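Participant: kindly return the folded structure for what I paste below:
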Amino acid sequence: MPLVSPRTLLTAAAATVATLTTLAPAPAAASPHTYRVIDLGTLSGGDGAATAMNDRGDIVGWSTVASGARHAVLWRHGVITDLGVLPGDTDSTAVDVNEFGDVAITSFGTDYLTRAVLWRDGHLLDLGTLGGENSVAIGVNDRRQVLGTSEPGGDMPHRFLWRNGVFTDLGREYFYEFTSDFNNSGDVVGGFNVPPQDYPCTCVGGRLRDGVFTQIGGEALGVNNRGQVVGSADGRAFRWQNGTLTDLGTLGGSWSRATAINDRGVVVGLSTTTSQWHPFLWRNGVMTDLTTRGVLVTDTIEDINIRGQLVGARANRPVLFR
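Facilitator: Predicted structure coming up:
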């Protein structure tokens, strides 16, 4: 992938941004099965959360140990594995897992320095940096690429792709920008500061594909392997594909936000009702309030796989919703 500065990408985007369709509300009722809530178990500290899962059912996240430190963990076939920390560090958290079982981790210690790490076949691999002191892992795909951020020496953080020891620099992640997700094609989504790049940020959701930026709008929070992007625009959850932005509706309130999408196009997120925020699932044009299907208002939902299983946390415990 050629190195292209974000300013060049964002300037070129004006001529390539797809026309967005008028938002049209979706229905707000459906009847999926009630979820069975499974506590995944923790290490000796007792607290934890699940952050991501693959389609095989591997789940990753973090759990506290007896000292109170957090360690990255993997749950597989009902067994929890402590993935550890880099030498000299005290804490780590796992953020993603691919279909090979590779786990993307960020490890850190009392010096507040962070390192992107890949756990593969029982071993932790320090991915290094772009020249500075820090790197952070965001995801890992089935091409065994790791998405993350790292600062070159003396510069602000850059987005990067890492594979087999080789970094591809995707350009600066400017102040107030963010990087949220990517897919097997290497599409990267997040928030980008577009021209005129006013302070603090004229930020919009967008996608980087092979060095080309496409503006989506709002905030882009997740992407699947079909290239469908989810997020929130003008306070409403959306799903975007090939220039078409679909409003997913709400649960009766004014606001909603989509946070994750699987390869079947099923979306999870949060929406206001007439009184408070509730977790939702959106499928085939219909939004369902998950609190009517065994999920609590206080539960967090972090990911959904192709089988429709959900992972997250309940009362500081890692859980699977199946």
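Participant: CA atoms for contacts and neighbours, from now on please.
Facilitator: Will do.
Participant: which residues touch the nearest residue to residue 108 once chain neighbours are set aside?
Facilitator: Once flanking residues are discounted, residue 108 sits nearest to residue 114: 4.6 Å by C-alpha to C-alpha, 6 or more residues apart in numbering. Listed by C-alpha atoms under 8 Å, 6 or more residues apart in numbering, the contact partners of residue 114 are 106, 107, 108, 133, 134, 135, 136.
Participant: kindly report the same for residue 289.
Facilitator: Contacts of residue 289 (C-alpha under 8 Å, 6+ apart): 29, 251, 278, 279, 280, 281.
Participant: and what about the fifth one, helix, strand or coil?
Facilitator: It refers to residue 280. Classification of residue 280 by DSSP: H, G, I helix; E, B strand; the rest coil places it in strand.
Participant: can I assume it is in contact with residue 286?
Facilitator: No: counting by C-alpha atoms under 8 Å, residue 280 stays clear of residue 286, with 10.1 Å between them.
Participant: neighbour-wise, which of these two wins?
Facilitator: Remark: of residue 280 and residue 286, residue 280 carries more neighbours, 27 against 16, as counted by other C-alpha atoms under 10 Å.
Participant: which of the residues in the helix or strand containing residue 81 are buried?
Facilitator: Per DSSP states H and E, residue 81 falls inside strand 79-84. Judged by neighbour count using 16 or more other C-alpha atoms under 10 Å, the buried positions of strand 79-84 are 80, 81, 83, 84.
Participant: please give me the structure for this one as well, since I'd like to look at both together:
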Amino acid sequence: MSDARSVSSNGKAAGYVTFNIDGSFRPALFELGRLPTPIYTDGPGKATGVNAGGEVVGWYQQGGSTQAFRWKNQSLTTLPGLGGGSSHAAAINNRSEIVGWSEAAPGVVHAAYFYNGKVHDLGRWGGVNAQATAINENGDIVGFREVVVNGATVRQGVRMVRGRKPVLLRPPKGFDALVPLSINEKGDVAGYLHKAGGLAFETQAFTLIGGDFERLSTDRCCTGFPSSANAINNARQSVGQKFDGNADPRQRARLWTADGQPVALDALPEALASGWYALGEATSINDRGVIVGVGQTDQRNVRAYMLVPKK
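Facilitator: A predicted model of the protein is given here:
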């Protein structure tokens, strides 16, 4: 199988591929017209980000820990951690700035910024743990902190504009948790909301544009199924998926236009005509409108896909 998790401004994609060997999956770089380029890490791993220069970031397993990495020009470099064990690279911009997280002590996770071979501790943002999830070309960062509320762990969104202190992104009424997954150059944010104590898939996609929250409907009739918005571009188009427990795949790809209107990508006629059974989770979109994700070519074969807008 294959899975694409990120797309660069010039259409390179990163994710992972699986092999029929012990340990199975490895990070990979995808480019149109070429076979995937596996990144041969010491253990199973996934790529989570890629920039226009072809730098790929992600993580791989080492025993009971994970190790953040950067890969460029066929060379793999491990990223330094904060000394506590596991680390994870989540995203990279075109200035080679990387964000993610690192354990400062076993079980104590801090948001982290990696640049020029060094790791910078972003701290826990006032929580018990914190993770950075995305960075834009300006160097603005989003992520979340974890706090305990009435015995339940709640993730609270954080946005840190370059040169300023981190600010909490408070969820709208009716929700306890907010997890940002993407930030564009305008500072707009996309991600998901949920209530404390809810199941992992019981989430609601949102965008935060100019200070205004919008809950994204999955279908034109209503808010509908549980959902997540995984990425937003500078045209304020966002992509993600709805969760349909009765479907296969259960994740069904969605595009939301700048005004929040949903577009069902899972049954896109062009995809079905080219042999796809269904397009699942849409993971990333660039400013050209190129979308990547993972779907099924039949009810068994899982493959990475790329949607390229018609000229």
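Participant: please state their TM-score.
Facilitator: For this chain pair, the superposition-based TM-score is 0.77 by TM-score structural alignment, normalised by the length of structure 2; 271 aligned residues with a C-alpha RMSD of 2.7 Å.
Participant: show me the contacts for the alignment partner in structure 2 of residue 167 of structure 1.
Facilitator: In structure 2, the residue paired with residue 167 of structure 1 according to TM-score structural alignment is residue 119. Listed by C-alpha under 8 Å, 6+ apart, the contact partners of residue 119 of structure 2 are 79, 80, 81, 82, 112, 113.
Participant: which one of these sits in the busiest neighbourhood?
Facilitator: So for those (other C-alpha under 10 Å), the most neighbours sit at residue 112, 28 neighbours.
Participant: any idea how far residue 214 of structure 2 is from residue 188 of structure 2?
Facilitator: 11 Å (C-alpha to C-alpha, to the nearest Å).
Participant: any common contacting residues for the two?
Facilitator: With C-alpha under 8 Å, 6+ apart as the test, residue 214 of structure 2 and residue 188 both reach 207, 208.
Participant: those two: who's more crowded?
Facilitator: Counting neighbours by other C-alpha under 10 Å for residue 214 of structure 2 and for residue 188 shows that residue 188 has the greater number, 18 against 15.
Participant: wait, isn't that one in contact with residue 207?
Facilitator: Yes: with contact defined as C-alpha under 8 Å, residue 188 of structure 2 counts as touching residue 207 (7.2 Å).
Participant: which parts of the stretch 51-200 of structure 2 are strands?
Facilitator: 56-62, 65-72, 75-78, 87-92, 98-105, 108-115, 118-123, 129-135, 141-149, 152-160, 167-169, 177-183, 189-194 (DSSP state E, counting those that start in this stretch).
Participant: comparing those strands, which comes out most buried?
Facilitator: Stretch with highest mean neighbour count among the strands of the stretch 51-200 of structure 2: strand 87-92 (a mean of 29; mean count of other C-alpha atoms under 10 Å).
Participant: who are the neighbours of that strand, in terms of helices and strands?
Facilitator: strand 45-50, strand 56-62, strand 65-72, strand 98-105, strand 129-135 (3 or more C-alpha pairs under 8 Å, 6 or more residues apart in numbering; DSSP states H and E).
Participant: dump the strands of the stretch 51-200 of structure 2 to a markdown table, plus distance to residue 283 of structure 2.
Facilitator: Below are those laid out as a markdown table (distance: least, C-alpha to C-alpha, whole Å):
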| stretch | distance to residue 283 of structure 2 |
| --- | --- |
| strand 56-62 | 15 |
| strand 65-72 | 20 |
| strand 75-78 | 24 |
| strand 87-92 | 13 |
| strand 98-105 | 17 |
| strand 108-115 | 22 |
| strand 118-123 | 25 |
| strand 129-135 | 13 |
| strand 141-149 | 17 |
| strand 152-160 | 19 |
| strand 167-169 | 22 |
| strand 177-183 | 10 |
| strand 189-194 | 11 |
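Participant: between the ones you listed, which gets nearest to residue 225 of structure 2?
Facilitator: Among the strands of the stretch 51-200 of structure 2, strand 189-194 comes nearest to residue 225 of structure 2, with 12.7 Å by C-alpha to C-alpha.
Participant: pull the residues that contact the helix or strand just after that closest one.
Facilitator: Next helix or strand after strand 189-194 of structure 2 toward the C-terminus (DSSP H and E): strand 204-209. If you take C-alpha under 8 Å, 6+ apart as the criterion, strand 204-209 of structure 2 is touched by 187-194, 213-217, 226-229, 240.
Participant: what does stretch 8-28 of structure 2 give?
Facilitator: Under C-alpha under 8 Å, 6+ apart, the answer for stretch 8-28 of structure 2 is 1-7, 29-32, 36-41, 43-52, 54, 56, 58, 60, 286-288, 290, 292.
Participant: same thing but 6 Å
Facilitator: 1-7, 29-31, 37-39, 44-47, 50-52, 286 (C-alpha atoms under 6 Å, 6 or more residues apart in numbering).
Participant: just the buried residues out of these, in ChimeraX syntax.
Facilitator: In ChimeraX syntax, the buried subset of these is picked out as below (16+ other C-alpha under 10 Å):
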select :1,2,3,4,5,6,7,29,30,37,38,39,44,45,46,47,50,51,52,286
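Participant: skipping adjacent residues, who's closest to residue 97 of structure 1 in space?
Facilitator: Using C-alpha to C-alpha, 6+ apart, the nearest residue to residue 97 of structure 1 is residue 103, at 4.5 Å.
Participant: quick one: what's aligned to the one you found in structure 2?
Facilitator: Using TM-score structural alignment, residue 103 of structure 1 lines up with residue 56 in structure 2.
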